[in-house]
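Participant: Starting from these lines, generate the structure:
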Amino acid sequence: MSLISYLARLEAVDTGLAQPTATVRHRYLSERPLVLVPLTTAGEAGAPLGALVGTDRTAPRLLVVPQPRDRDLRFAFLAELADLVLPYVEAHAEQVEPAERTETDPETGKRVKVEVELCAQAPQLIVPSRAGVDLVRLLGRSMRFRRTAEQDPETPHPAPPRVPLLGRWLTHFGERARVPGSSLLLALTEVLGRHWATGQSSLEDQHLGALLAWIDPPEGSSGAEAALRAELLRDERGQLRCPPAGPATDPAFDNKLLAPAIERYDRARTALAAAEDGMAADDRLGDLTAAEREIRALVERVTRPTWDSVWQGLDLLRALPEGARVEERWTRDRWSFTGHRDRVVAGEPPQPRLDDAVTAANKLAAREREQARLEAQEALDDPLVMAGRRLSGEAFSGEVTEVVMAYAEGRRPSPRPLVTVRTDDRPYLSEGVKVYRSLGGKPQAAEFVGLEDAVHGDPHDDKGEDRGDSRDARGDGAVLVVLRIVDKMGRGKEPEAGSVPEKGDRLCFTLFEHEQRGGAKLPDPEQTPWTHGGPPGERTAPEPADQVTEEDVL
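Facilitator: The predicted structure is shown next:
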């Protein structure tokens, strides 16, 4: 957490209102996201109780499992969920646009550009909290290997036809959510917490109602008071007025309302099964229907407040202007979505239960690279985020006071102008360190030469111990930083117009790189050492691909 975030939290505690930690929105929001508010049974990992699903805030679809321990009812719930989610996914998979991608030519080994299809948009799934993301990943893992009756007529407990396909997509959404900056699957509490700081802990921020109370409290109330009411206020029956759905439930709800309702449902179902004639079966069917409706009403009661809160949070986020580099990260999400669509259509097997060593290392390297890229892009897009990097000594901003043209020594002299920047920041610089500024959306590099004494004009190297000697004569603590521009000036002897700063320009330089470099290429699985699952020894046969059915083709 940056110093800016700490200061914002302290100010939130002092004022009773959440404080902004960003001036722009750093995550992509689709015009038509699919919102999922799940509810699970306490003590039953992955046993769904119900969900509100949909893209229309005024007309959500309610899905309920009257008895979560019943396998057939759970499969029916998942089949209904697939009927809602897969058409939304398939609609985005059908709309494509031409694009270019760089690939390695197998014959020449050179990198060449090839024309491919790229989905024009990608689906976006939004859940209330981080626990919802974990549940999506858990459901995907439990569903993608299920066999259907069409694939294997002799399989016990066959799953409905489209359940395995939904599991593959949920797994992809869950894996993509682990990539920093991705927006395919968003936990709303995480996104709101990125843009506002509250006066409570990060764990308490996972309660969506309390988080929104800090950000947008009711009129005449402070955020702290509203958040306390959202967490603790109960009605005359002892039930929370703001239930923490998505997917946790309140013990008072489980014990006083849900458990008796499920018990009545079980009794009605047992009585229906024991009916001996048609008249008795009709009466008992009515009791079963009433018990099921009661459970549906209870599930809707605890999920609807969270549903409304999700859309309220989306409205708050949409009020922020989108960051300049958000669209670039969303394009990478579209490539990821298109790639998985192609794998599904090609009949490839589901994602494995465990990644091999090379795949796991590639995923880890990609996530580390994307994390560094995200931190750099957020700072470049947002002055408030950049202020945090400046406070930590990772960047500095100031005014150009002097520009001296100089050239590199050699057979072909290249321009290497010396730029003096007056700054109030205290960056951690040493001789030869490279700094970067954004020039036309591309990073321009410069080398740190030293600090120039504002009184005598004597440049000297800064190795940390002499920083105090280079303060401005007016005593305001400013320093004069001398930099040597080293690239992005064209190939001629004279720099291109606009490539060299001019006196009076306000510039911001960073000590971190704007673009992340790729790491070393990992060996192929066949060349992986035996210590990491490779040869020698017999290789484990890959799991066979599921038979492609009509439901699998997008």
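
Participant: When you work out contacts or count neighbours from here on, use the C-alpha atoms and nothing else.
Facilitator: Fine.

Participant: The closest residue to Arg341 other than its chain neighbours: neighbour count?
Facilitator: Leaving aside its sequence neighbours, Arg341 sits nearest to Ala93 (C-alpha to C-alpha, 6 or more residues apart in numbering; 6.9 Å). Ala93 has 22 neighbouring residues, counting by other C-alpha atoms under 10 Å.

Participant: Second input sequence below; structure requested for side-by-side comparison:
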Amino acid sequence: MSSLTSLARALAVRDERAQPIATVRHFFVSERPLVLIPLAMAGEANAPLAAMVGSAPDQPRLLIVPQPRNRDQRFQFAAELGRIVKSYVDSFARHQEDVTGRRRFTDAPQLFVPNPGGIDFVRLFGRSTRLRRTWGEYAVKPEVPTLGKWLTFYAERAEHPGSSLMLAMTSALSMHWATGQSAVEDANLAALMAWFGADPVEGALAAEDPERWPPAGPATDPTFDAATLAPAIERYSKTDADSIARQMAFERLVAALRTQLEPTWQLMWQALDRLRDLQPGASVLDRWAEDRDAFTNYVEYLASAGALPQARRDSAVAAARRLNRLERAQAAFDAQRALDDPLVMAEFRLTGEAFAGSVVAAEPNRLDASGPRRKLRPHVTVRTSDPLRLPVGTDLASPTRRSQTARIVSIEGSDVVLELTGGMGRALTPAAGSVPELGEYVTYSTVSTAYQPNGNFPAVEDTPWTHGGPPPPPEPTEEDAVEAWS
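Facilitator: Prediction:
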């Protein structure tokens, strides 16, 4: 937890209200996201119990597995969910735009789950379904492996820093607001949302009552399991198929599970409205364009001949490349957040990696004649009260002039003299507004979004023996059709 977040939590306790720790939204929020609230059977390995899903607040779809230990019913649930997800995904794979010599979709499907546990469920459920066969023994409906492929795609993008294709609501809210409770309590969506209400303390206490605010999944409340769910499942299992008693038992089970999901469904859409109230940061659309690229590439891959589902596990080279991509994406996301948001940049100011202040002197037309050609090299002096821990010669950037580099020429007390290069036009006179003016409040930091090259990794066929040697080509096996749900 950062210093400013700790301070914001203290202020939240004092003011009894969530405190902003961001001035802009750092994720994209679609006009029509798909909200998915999954429930899993306690004591079973990722066995689906129910899900509420939909892309409109007044049109939730409730899917249940009356007997979660029944394999056929699990796959029936997966097929129904697959049809919903596939229909939603396909609705975005229609309109394209030209981008630097290629085509990509103008929009992409976005998935919201209540908490990180929902992301884990999606990842495991995707693994449990994407390798299933649609022929032979243990055959499943085509929608099942299709669902698995898309859920795995979403789970992998959820691990990509800055991606907005799948988000956990509690994590998205906690990135932008701090509450007066612990991080563990913030994982409870009802308790977290209570801090935006009139009486957050009372609301957070009420959220601890599972009868008023059931868990947001995928785990269910143990009291509900013992007192309501288990008897309802047993009643359903003991009735004859196609009987009136079976139908009545099914309806009671549906009603019981609806009480567990509907409160969270309402909270999810309230939280979406809360996120939409924040203006997106300057770099959000660029990252969403990357998400649309990933979506376009995956649609094209699935449409290609011989497209295989994602492997059970990455090879050594693929895992190393993926880790390198994630590390570079995390560094870029951290830098973009800081450049977009003064509150995030404030953390860098506290550590001495950035400073802010007013311009007290400026030489906008200064020329450097030391070389064979004269070059425009303005000097500006910034007076700051921030702690300065940057040496002379350090290159800096400003959030308001990102194409310009500022090098520290000298430091005299609280005055920092900077030499500017780039972003001023090609003439020997700077373009209007390209050089900070007297009295302007500016921020400079070492934060950079400069391109980071990919790591140097061998080809898959050159995997060294120390890492298992070249892996065999991925081919479906008999074990894929009976893989455990976990």
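
Participant: Next one: the residue mapped onto the residue nearest to Arg341 of structure 1 from structure 2 from Val284 of structure 2, what distance?
Facilitator: When structure 2 is aligned by TM-score structural alignment, Ala93 of structure 1 is paired with Ala93. Look at Ala93 of structure 2 and Val284 of structure 2: by C-alpha to C-alpha, to the nearest Å, they are 21 Å apart.

Participant: Check Ala311 of structure 2 too.
Facilitator: Taking C-alpha to C-alpha, one finds Ala311 of structure 2 at 31 Å from Val284 of structure 2.

Participant: between those two, which one's more packed in?
Facilitator: Ranked by neighbour count (other C-alpha under 10 Å), Ala311 of structure 2 and Val284 place Val284 first, with 23 against 13.

Participant: could you measure the aligned residue in structure 1 for that one against Thr23 of structure 1, distance?
Facilitator: Superposed on structure 1 with TM-score structural alignment, Val284 of structure 2 falls opposite Val326. The gap separating Val326 of structure 1 from Thr23 of structure 1 is 14 Å, by C-alpha to C-alpha.

Participant: One more: Glu117 of structure 1?
Facilitator: To Thr23 of structure 1, Glu117 of structure 1 is 35 Å away according to C-alpha to C-alpha.

Participant: Quick one: the strands in the stretch 51-200 of structure 1, in order.
Facilitator: Applying DSSP state E, counting those that start in this stretch to the stretch 51-200 of structure 1 gives strands spanning 61-64, 96-104, 111-119, 125-127, 185-187, 196-197.

Participant: can you list contacts of the fourth one?
Facilitator: To tie it back to what came earlier, the one meant is strand 125-127 of structure 1. For strand 125-127 of structure 1, contacts defined as C-alpha atoms under 8 Å, 6 or more residues apart in numbering pick out 33-38, 133, 184-188, 246, 310.

Participant: give me that answer again for 7 Å
Facilitator: The contact list for strand 125-127 of structure 1, computed with C-alpha atoms under 7 Å, 6 or more residues apart in numbering, reads Pro33, Leu34, Val35, Leu36, Val37, Val133, Leu184, Leu185, Leu186, Ala187, Leu188.

Participant: cool, and the first one?
Facilitator: Surrounding strand 61-64 of structure 1, the residues in contact under the criterion C-alpha under 7 Å, 6+ apart are Leu49, Gly50, Ala51, Leu52, Val53, Gly54, Phe77, Arg296, Glu300.

Participant: now do 6 Å
Facilitator: For strand 61-64 of structure 1, the external contacting residues (C-alpha atoms under 6 Å, 6 or more residues apart in numbering) are Leu49, Gly50, Ala51, Leu52, Val53.

Participant: In structure 2, what residue corresponds to the last one?
Facilitator: Just to be clear, that refers to Val53 of structure 1. Val53 of structure 1 maps onto Val53 of structure 2 when the alignment is built from TM-score structural alignment.

Participant: residues contacting its match?
Facilitator: Val35, Leu36, Pro60, Arg61.

Participant: got the end-to-end distance for stretch 455-462 of structure 2?
Facilitator: Taking C-alpha to C-alpha, stretch 455-462 of structure 2 runs 16 Å from one end to the other.

Participant: Now do that stretch: distance to the chain's middle.
Facilitator: Mean-position distance between stretch 455-462 of structure 2 and its chain equals 29 Å (C-alpha atoms, centre = their mean, to the nearest Å).

Participant: Onto which residues of structure 1 does it map?
Facilitator: Under TM-score structural alignment, the match for stretch 455-462 of structure 2 is residues 520-527.

Participant: and the spatially most distant residue from the centre of structure 2, how far is that from Pro342 of structure 2?
Facilitator: In structure 2, the greatest distance from the average C-alpha position (C-alpha atoms, centre = their mean) is reached by Pro372, at 50.7 Å. Separation of Pro372 of structure 2 from Pro342 of structure 2 (C-alpha to C-alpha): 40 Å.

Participant: Read off where stretch 213-232 of structure 2 ends up in structure 1.
Facilitator: Mapped onto structure 1 using TM-score structural alignment, stretch 213-232 of structure 2 spans residues 242-261.
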